[in-house]
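# Provided below for reference: sequence and predicted model.
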Amino acid sequence: MLVAKLLARELAEAGAAFVFGIPGKESLRFCAELAEVGITFVGARHETQAVMMADGYWRATGRIGVALVAQGAGLSNAIGGMACAARARSGVVVVTGDLLKADAATGPSSEALMELKGINTRVACESVFVDYVRPASGEAAHAEIRAALTRARAGRTVALAFPSDIFSAEAVEQQELPAYDAQAEAAAPSPDDVEMIAELLTSGFTARRPLVIAGKGAVRSGAIPAIRRFAEATGALLATSLPARSSFAGDPFNVGVCGTLSTSVGSGLIARADCVIAFGASLNPFTTYGQSVFAKDAQIVHVDINEAALGKYLVPAMGVVGDAGLTAEALTTAVLSRGGRREGYRSAEIAAQLAEFDPAAEFTDQSTDEFIDPRTLMVELDRVLPSARTLVVDAGLHLHNACSFLQVERPEDFIFPVDSLAIGLGMGAAVGAAFARVRDLTVLEVGDGGLMMALGDLDTAIRHRLPIVVVVSNDEAWGAEAQHLNLLGESDDFVRLPTPSLAELAVAMGAEGYTIRSRGDIEVVADRLREPLSGPIVLDCRVHPDIQPESFEFDYAGVFAK
């Protein structure tokens, strides 16, 4: 059996359903093997978008995502997507070639070839924190493929880089390799840590206004139900980091996102908490608003499976290493054993405050005949789009309004590929998510700059007739840079970029396109959305270019500028 066939078989056994990418001559034989094992190859237009398709598929399903890129120049193009996937700890395998043959790891000819092709595969992968696996022979390939895919299934981004003579080499099958379904036992918290937190919550200090924050780690570990029970037992209000938004949707004591995108009612309640227990959330500056979101004397407890995450951004009063779900369950038991449920921060008055909050009442509509207010746009789109949706939000100034006003029903319905802070990666992620959930609607919210970067893979969505609504917040500018220049009192002319009609461009490519300048234009789209989609729809939303999100100065002039 050739290594190419063995790799295809191993991918199928590891749960891969799709391979997204652009092949090179070294991987053509591998591509030919995919159909034989039931894997669909999806041809992309750009390598970074192919990696983001794999990333979006992983984020939507928790199943391994696979991208294929050519060696050298193809890998160079893929680096942006690989950086995002690696920082998000996405379970993605990037299959590529290595410029060096297996028997030529060094030497003048190899160095000359790398200089010609322009990249050293190992250095490129490791520079963006991607695991690098290079099968050195047909004899070693099976074990190394299995090891790479096992890492990916555990949430690592891995480059599986084959020397040019290995794909077509004969493989030696290994009979005693670890199975893919082997599960590592979740780490329980220390009993002493559990007792200390229970003491903090029930006696001595006695937290009267506790707050629980769930992060992406808690969502991925399936800990949300256990965290909710813990909050009920302690009388804690519930909040999330942005990537974990909607974890507690429908709960009467859910204050929403904590940090720069907190609502006015939420931020007021968060600031009064006297004890904060965070599960699987990094507590980065966006979640803590630069550590200013909490009261100065609030006791911070940080629970994370990864010890290195404790104190990375904010030094807690107490750091606990443990699985979020197991820790929440142990804490609930310990608290209840000390006298039963507590009212804590859960009063009828606070429940009423949260129930009565209307985000649309937080601003005054500044739409004109030419431009729609971006906040009004998102409020109205949230109303007309089906509530059962997968929402993908690209990086950029526009994300503030999209994340504030476009809702999702479950945390797994929100895909936020901004981990490398690069714009333009949302298109690939949306395509991958749409393949994962082809019967549901995927909504991509993106800026005009990000869409123009990724326009080629709008074609991928069109070719495969994917049900994607592409909402383009089009301010005809690099919006964040324009606002930053305005803060500095400088001219923003050089970051204002006239944009062609994106609706007409979409139609020319084979999609549907609509221009949005008013509420009336949104009603036309609402009528269209009552019918099934047979492919992408692009909404070219001409948003008011001078409306600045409330958290802009902190996020862009503060964190991003450093």
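Received, thanks.
# C-alpha only now, for contacts and for neighbours.
Noted.
# Report the contact partners of the one residue sitting closest to the centre of the chain.
In the chain, the residue lying closest to the centroid (Cα atoms, centre = their mean) is residue 416, at 3.4 Å. Neighbouring residues of residue 416 by Cα atoms under 8 Å, 6 or more residues apart in numbering: 243, 392, 393, 394, 426.
# ok, now with 6 Å
Residue 416 is in contact with 392, 393, counting by Cα atoms under 6 Å, 6 or more residues apart in numbering.
# what's the spacing between residue 533 and residue 353?
Separation of residue 533 from residue 353 (Cα to Cα, to the nearest Å) stands at 39 Å.
# ok, and here's another one to check against it:
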Amino acid sequence: GQARGVLPRGHELLVTRARSAAFAEADLVIVAGVPLDFRLRYGSFGSKEAPARVVHVADAPEGIASHCALAASAAGDLAAFFTLLAEAARPGGDPAWLGRLRAAWRASVDADADLLASDATPVHPMRVYGELLKALDDDAVVIGDGGDFVSFAGRLVEQARPGRWLDPGPFGCLGTGLGYAIGARLAHPSSQIVLLLGDGAAGLSLMDADTLARHNLPVVIIVGNNGAWGLEKGPMRAVYGYDVAADLRPGTRYDEVVRGLGGAGEMVTSPAEIAPALRRAFASGVPYLLNVITDVDAEYPRTTTGV
């Protein structure tokens, strides 16, 4: 996650939305600084007929994958690795392949346009991000703490600078968001700090808004409130046809919790309310929670339901 922004949004080589196409067609993949886990197909790239060679790079030997065949590996200082790689690399590449990836990236962006502007009620989560992306500064720090709601952010939020995205990591350890927000506000006193919470994740750490209020640490908190553990509810329905213990109380007033702790907030129930509510939140100078009632049936589209 911390690599987001190394190539800033708009960079000609940034084709993250075409990652699936790139992985499927690649003949060589270098993975640096992250494990070869479910997010990266456990190290399986290319096709069955032409599997890609994989080079795994980590900051310590124990971080190198042992569950799959590697063409090469390296452990140590990642900056030194990339410096040496850049010195050894020959100019060139395949302009036609890059062009295909750019076309796939553009098609993915275009396909999202209608939902980013959706007027549906309950609010589609994509509309929340359609408005948020227009309000973010280049140096904003965006923190994700949640399942389905934050999955949309992971796909849509492209940072302009590195070190401006934080999330629970590959194990999805929910509850990290408020602590991250406190640290981010202290580290970046003049930047926008935005914390994205699912309503499930809000139940794990929202009381730490008390710390934000007592220490005068303004953070904009956006809760995607669909009354469910969406990351569990959707896959259970897909696999079994029903879901168990995945529902939360509808319409919980998380905004009133933050107000009671010394901050501010409001409930948002329609798409037209999102943009003005964001303006009020960023201008407030206090911890401010937007409690957005979202559509429980608007789940994040996934190609897998787990391991």
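Received it, and whenever you're ready, just let me know what you need. Worth saying up front: this structure is predicted, and the values here are computed from it rather than measured.
# looking at the alignment, what does the residue nearest to the centre of the first structure pair up with in the second structure?
Residue 416 of the first structure maps onto residue 167 in the second structure, with residues paired by TM-score structural alignment.
# Show the contacting residues for the spatially closest residue to its match that is not a sequence neighbour.
Computed as Cα to Cα, 6 or more residues apart in numbering, the closest residue to residue 167 of the second structure that is not its neighbour in sequence is residue 144, at 4.7 Å. The contact partners of residue 144 of the second structure, taken as Cα under 6 Å, 6+ apart, are 150, 167, 196.
# can I assume residue 144 of the second structure sits in a helix?
No. Per DSSP: H, G, I helix; E, B strand; the rest coil, residue 144 of the second structure lies outside any helix segment and is strand.
# how near is the counterpart of it in the first structure to residue 402 of the first structure?
Aligning on TM-score structural alignment places residue 144 of the second structure opposite residue 393 in the first structure. Residue 393 of the first structure sits 7 Å away from residue 402 of the first structure, going by Cα to Cα.
# what do you get for residue 73 of the first structure?
Separation of residue 73 of the first structure from residue 402 of the first structure (Cα to Cα): 35 Å.
# Also residue 211 of the first structure?
The spacing between residue 211 of the first structure and residue 402 of the first structure, counted by Cα to Cα, is 25 Å.
# If I follow the layout properly, residue 213 of the second structure ends up in contact with residue 262?
Yes. Between residue 213 of the second structure and residue 262 there is a contact under Cα atoms under 6 Å: 5.5 Å.
# quick one: contacts of stretch 246-266 of the second structure?
210, 213, 227, 228, 229, 233, 286, 287, 288, 289, 290, 291.
# Would you mind finding the match for residue 534 of the first structure in the second structure?
Using TM-score structural alignment, residue 534 of the first structure lines up with residue 285 in the second structure.
# what do you get for residue 514 of the first structure?
Residue 514 of the first structure maps onto residue 266 in the second structure, by TM-score structural alignment.
# burial count for that match?
Neighbours of residue 266 of the second structure under the rule other Cα atoms under 10 Å: 19.
# And the one 4 residues further on, by the same measure?
Using other Cα under 10 Å, residue 270 of the second structure has 17 other residues around it.
# tell me which of the contacts of stretch 246-266 of the second structure is nearest to residue 10 of the second structure?
Of all the contacts of stretch 246-266 of the second structure, residue 290 has the smallest distance to residue 10 of the second structure: 28.7 Å, by Cα to Cα.
# Would you mind measuring from the nearest residue to residue 18 of the second structure once chain neighbours are set aside to residue 223 of the second structure?
Spatial nearest neighbour of residue 18 of the second structure, excluding adjacent residues (Cα to Cα, 6+ apart): residue 105 at 4.8 Å. Separation of residue 105 of the second structure from residue 223 of the second structure (Cα to Cα): 28 Å.
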